[in-house]
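[1] Have a look; sequence and predicted model below, questions after that.
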Amino acid sequence: MSEKSNPIAIIATEAPARSKPSSYPEPFASLMLGREKRRLGDLFGLTNFGVNLTRLAPNAVSALRHAHTKQDEFIYILQGYPTLHTDEGRSQLSPGMCAGFKAGNGNGHHLINETSEAVIYLEIGDRTPGDEGSYPDDDLKAILVEGKWKFVHKDDTPYT
């Protein structure tokens, strides 16, 4: 029996889209409609960091506004004009622009597509064990357990 081999190279837009729009519990998961992720890093078997090609339809958001304790994140805008929302406020981005989010600084961030055209960008993040995500605008906390996100309320009670 042979192991499944990873591709050498692909056309990124032809990678399969993630089948589930979000791993957030409700009522948050349905807020991610209009977001489509293609997990490029997983496709190539990468384990130290992840790379997603993400498309936001008009009025879609990249995620709930969040910050990580251990994961650095980086985005690079390929198409469209998303609004970056951080603790400092809102900034419009354009193709060729990039932004980075250092782990542990608590600065919540996400992208919002407030235009009538699609936004496409690359997102890159490391996979440091023990990472946690905080959500300043929502009653949600994320804990990375054995490579999977577990979501609880801010008081640590589980979502049912």
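    That came in fine, so what should we check first?

[2] From here on, just use CA atoms for contacts and neighbour counts.
    OK.

[3] Settle this for me: Ser91 is touching Met97, isn't it.
    No - the pair Ser91 / Met97 is not scored as a contact, 11.3 Å apart, by CA atoms under 8 Å.

[4] List the residues that are in contact with both of those two.
    Shared contacts of Ser91 and Met97 (CA atoms under 8 Å, 6 or more residues apart in numbering): none.

[5] another structure for you, compare them:
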Amino acid sequence: MTDKPSAVNADGISEPFAVESVPWQEWSEGSRYGSRFRYLSAFGGASHVGVAMEELAPGMESSLNHYHMLEEEQALIVAGEMTLKLGDKTYLVKTGDYVCFPAGQKAGHSFYNHSSEPCRFLIIGEKNPHDVIVYPETGRVSVRLTGEGYDKSATMDYWQGADTERKG
């Protein structure tokens, strides 16, 4: 661990740093979802590309199954193995495997650690501030720009609710 809050020096220059110097952060939601991660890109001063070293404990899922309309994500498995759920299929991914989730690929993705050991992976994304994220299993649609979520089943016709008749 380091007492330095980032790799950016007093002159505003991002200097090299050891991954181990970035503090772990943890999150969880119930007993099903959660992980710990080192947010490498933020520590290095980056703002356009997000890179995190994530560790998924046995029996845990990384996120709700989702896909991005505008943001691309990629993952490199660096230690262990886990199950990738991609659309209607599942894949065993292990150390050295790489997977891309192109923007607009309408196949939800998420990881589940089915093994008895932690699995570590790099997750890389664009941090697109205008992204729209779709969660196929829950029907949620998240609009990053507004910070709001919507129920996908509550769709509207373009003219629905509009007064289309001229008055007077």
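    Alright, I've got the coordinates. Just so it is clear, the model here is predicted, and its values are computed rather than measured.

[6] Mind telling me the TM-score for this superposition?
    The TM-score (TM-score structural alignment, normalised by the length of structure 1) is 0.80; 145 aligned residues with a CA RMSD of 2.3 Å.

[7] when you align them, which residue in structure 1 goes with Ala18 of structure 2?
    Residue correspondence to structure 1 (TM-score structural alignment): Ala18 of structure 2 is matched to Ile11.

[8] Cys100 of structure 2: which element?
    strand 98-101 (DSSP states H and E).

[9] For that strand, give me the average deviation versus structure 1.
    Here the mean offset of strand 98-101 of structure 2 against structure 1 after fitting is 0.3 Å, by mean CA distance after the TM-score superposition for structure 1.

[10] Show me what the very next helix or strand once past that strand packs onto, helices and strands only.
    The helix or strand immediately downstream of strand 98-101 of structure 2 is strand 109-112, counting by DSSP H and E. Applying 3 or more CA pairs under 8 Å, 6 or more residues apart in numbering; DSSP states H and E, one finds that strand 109-112 of structure 2 contacts strand 81-86.

[11] so where in structure 1 does the strand it packs on end up aligned?
    Under TM-score structural alignment, strand 81-86 of structure 2 corresponds to residues 81-86 of structure 1.

[12] So Gly41 of structure 1: helix, strand or coil?
    helix (DSSP: H, G, I helix; E, B strand; the rest coil).

[13] Touching, it and Asn48? I think so.
    No - with contact defined as CA under 8 Å, Gly41 of structure 1 does not count as touching Asn48 (9.3 Å).

[14] Between those two, which has more neighbouring residues?
    Gly41 (17 against 10; other CA atoms under 10 Å).

[15] What residues does the aligned residue in structure 2 for the more buried one make contact with?
    Matched to structure 2 by TM-score structural alignment, Gly41 of structure 1 sits across from Ser41. If you count contacts by CA under 8 Å, 6+ apart, Ser41 of structure 2 has them with Ser47, Val49, Gly50, Val51, Ala52.

[16] do Arg35 of structure 1 as well
    Arg35 of structure 1 neighbours (CA under 8 Å, 6+ apart): Pro21, Thr54, Arg55, Leu56, Ala57, Ala60, Val61, Ser62.
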